[in-house]
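>>> Mind folding the following:
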Amino acid sequence: MSEAIILPTRKDEAWRYSDTDALEGMDLRTLDQWRDIEVAEGETFRDTIVIADEGDAVSDATELHRLRIDVRRNATCEIFGVIASGRLGRVEMVVMIEEGGHFEFGGVTVGGRDTTREFVTRIAHDHPNATSNQVVRGVHWGQGTGNFLGRIDVARDAQKTDAKQDFKGLLLEKGASVNSVPQLEIYADDVKCAHGATVGQLDEQARYYMAARGLPPETARKLLVRAFLGDAFVALDDEAESERLMDVALGKLDRHL
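Sure thing, here's the model as predicted:
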């Protein structure tokens, strides 16, 4: 029943930097709707998630995607996504990985104005010899906010786990912000777990170098941003799909910056 569903607040860890006001007025049942993905033993599954404007219309709607993913023994799941629309665009994933399984995630948030775009993940390593890798990039301007909240849980029996997450944020204007909250709960002692987070601006030296060789500022900016975002899609071996995701991200940059 929707009456039993309570709107989250910023007191909730997973919503700390979100725009919870954007949830008001939406169908509360959306908060309890999950897409379940089960990757069978030895199989490989790949999907892409895109939150983008339609045509020239700029959406101020709230769009929420929630996924529960079960990666069975020796299976691989790959999820790639771009959030480039909405007052609030949010993708949540809860992932369970069995022995020998692998989870790969590459995500990009892009936006300006007074918007929030965010990925929230929780990876459960309950079995040995499993791996996961997460790469997220955010480019924001105006009053735009990009968030990545990533939690990795490694159980006591999950020896030989190899789990990584990497976040980088690029701020193109003052007033924009990006937030990264890595959380690692590790109870096994023979594991490799790493996380990294950096925030910065466009490389002025690189922009000067390009300008000195006759590249217009807009072209130089686009090339630098493209290279920055490209890290999120390195593991995507479908060139056409990688280009489609990149076009969504760069299209937002071209239209609103």
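
>>> Could you use CA atoms for every contact and neighbour count after this?
Will do.

>>> ok, how many other residues are close to the residue nearest to Arg10 when sequence neighbours are not counted?
Among residues not flanking Arg10 along the chain, Arg16 sits closest, at 4.4 Å (CA to CA, 6 or more residues apart in numbering). Applying other CA atoms under 10 Å, we find 16 other residues in the vicinity of Arg16.

>>> and what of Arg156?
For Arg156, using other CA under 10 Å, the count is 15.

>>> And the one 5 residues further on, by the same measure?
Using other CA under 10 Å, Thr161 is surrounded by 26 other residues.

>>> which residues sit against the helix or strand where Ile123 lies?
Ile123 belongs to strand 116-125 when assigned by DSSP states H and E. With CA atoms under 8 Å, 6 or more residues apart in numbering as the test, strand 116-125 has contacts from 14, 18-19, 83-98, 107, 109-111, 144-155, 158, 161.

>>> run this one through as well so I can compare:
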Amino acid sequence: MSEAATLPTRRDEAWRYADIDAVAKLGAAGIADWRDITIAAGETKRICLIVGGDAPEVTRIRLKVGDGATGEVFATSAGDDYARLEIEVTLGKGSHFEFGGVTIGGGDAVREFVTQTVHAQPNATSNQTVRSVHWGAAAGNFLGEIKVARDAQKTDAAQDFKGLLLEAGASANAVPQLEIFADDVKCAHGATVGQLDEAARFYMAARGLSPQEAQRLLVQAFIGDAFVELEDEEEREKLLEKALAALEGAAL
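Below is the predicted model:
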């Protein structure tokens, strides 16, 4: 079988908004590697990532969270080319998964997070918060799938996506998916896309802030939600600064 035959296409739900030309540049081998991580029962593991660069990039993580354990992933995607962070999570009894992510940038790049969270056992929780800020012809995507097994009663799962478009040519796409076989669960998702609050920007300008300063403050407040649960202040600042650095040259 040829390499091309094994590459995904937009017919695959998880790749429907992907930059398929960029994926083809990576080749089948470039998207085949998974980073497998197991978190032992009762333990906590945090992963902080900055993804994206000047060439196509796909990062894939499989996370198995043991009973009573906690897995956390926080990420900023701010590269100049296609960047995809894909996470597959399987939760044990009473475990928790936390994901906070920001995609930000201009040009014509596609930046996306794709998650699949499997609640395999009872009493597990998960929370995912994604913020997307784009301009030019760029796109920010979040495809989040939650699966709740038949025996996974008392599941509590949530997803929240918000997109901020600084120019008309940019786009933000959210595809929340729920597959629930248990009957005593809480599963919620929300998705909104909008523009900067012009009233807030005018208020700041009236008090002497430059357009650049006002935009930076408004974007910082917007994306900050994604990292609220990140307790490591140093790591939080790194992710925020990487995101805000991408604002230089953004539309005003």
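
>>> what's the matching range in structure 2 for the strand holding Ile123 of structure 1?
Here strand 116-125 of structure 1 aligns to structure 2 at residues 110-119, judged by TM-score structural alignment.

>>> Could you measure from the residue nearest to Arg10 of structure 1 over to Arg29 of structure 1?
Arg16 of structure 1 sits 21 Å away from Arg29 of structure 1, going by CA to CA, to the nearest Å.

>>> Could you do Leu64 of structure 1 as well?
Distance, Leu64 of structure 1 to Arg29 of structure 1, by CA to CA: 11 Å.

>>> neighbour-wise, which of those two wins?
Neighbours per residue (other CA under 10 Å) separate Leu64 of structure 1 from Arg29, with Leu64 holding more: 18 against 12.

>>> Break down the stretch 51-200 of structure 2 into its strands, ranges please.
Secondary structure of the stretch 51-200 of structure 2 by DSSP state E, counting those that start in this stretch: the strands cover 57-65, 70-77, 83-91, 96-105, 110-119, 125-134, 139-148, 155-165, 171-180, 185-194.

>>> Output the ones you listed in CSV, with distance to Thr38 of structure 2 appended to each entry.
Shown next, in CSV, are the strands of the stretch 51-200 of structure 2 (distance: least, CA to CA, whole Å):
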stretch, distance to Thr38 of structure 2
strand 57-65, 5
strand 70-77, 9
strand 83-91, 10
strand 96-105, 13
strand 110-119, 14
strand 125-134, 17
strand 139-148, 19
strand 155-165, 20
strand 171-180, 24
strand 185-194, 25
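
>>> Which one, of the ones you listed, ends up nearest to Leu239 of structure 2?
Closest approach to Leu239 of structure 2 among these (CA to CA): strand 70-77, 5.8 Å.

>>> Outside of the closest one itself, list whatever touches it.
39, 42-52, 63, 65, 83, 95-104, 111-112, 227, 230, 239-240, 242-243.

>>> Now do the counterpart of Ala163 of structure 1 in structure 2 against Ala188 of structure 2, distance only.
Taking TM-score structural alignment, the alignment pairs Ala163 of structure 1 with Ala157 from structure 2. According to CA to CA, Ala157 of structure 2 stands 6 Å off from Ala188 of structure 2.

>>> Which of these two has more residues huddled nearby?
Neighbour count, other CA under 10 Å: between Ala157 of structure 2 and Ala188, Ala157 has more, with 23 against 14.

>>> surely that one meets Ser126?
Yes. Taking contacts as CA atoms under 8 Å, Ala157 of structure 2 lies within contact range of Ser126: 4.7 Å.

>>> Using ChimeraX, define a selection of the buried residues within the contacts of strand 116-125 of structure 1.
The following ChimeraX line selects those of these that are buried, judged by 16 or more other CA atoms under 10 Å:
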select :14,18,19,83,84,85,86,87,88,89,90,91,92,93,94,95,96,97,98,107,109,110,111,144,145,146,147,148,149,150,151,152,153,154,155,158,161
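
>>> Show me which of the contacts of strand 70-77 of structure 2 are buried.
By 16+ other CA under 10 Å, those give 39, 44, 48-52, 63, 65, 83, 95-104, 111-112, 227, 230, 239-240, 242-243 as buried.

>>> if I look at the equivalent of Gln201 of structure 1 over in structure 2, how far off is Gly66 of structure 2?
Alignment note (TM-score structural alignment): Gln201 of structure 1 maps to Gln195 of structure 2. Using CA to CA, we find Gln195 of structure 2 at a distance of 40 Å from Gly66 of structure 2.

>>> between those two, who's got more neighbours?
The residue with more neighbours, out of Gln195 of structure 2 and Gly66, is Gly66; 22 against 12, by other CA under 10 Å.

>>> and that one, how far is that from Ile47 of structure 2?
Per CA to CA, Gly66 of structure 2 is found 16 Å from Ile47 of structure 2.

>>> what's the answer for Pro211 of structure 2, then?
Applying CA to CA, the value for Pro211 of structure 2 to Ile47 of structure 2 is 34 Å.
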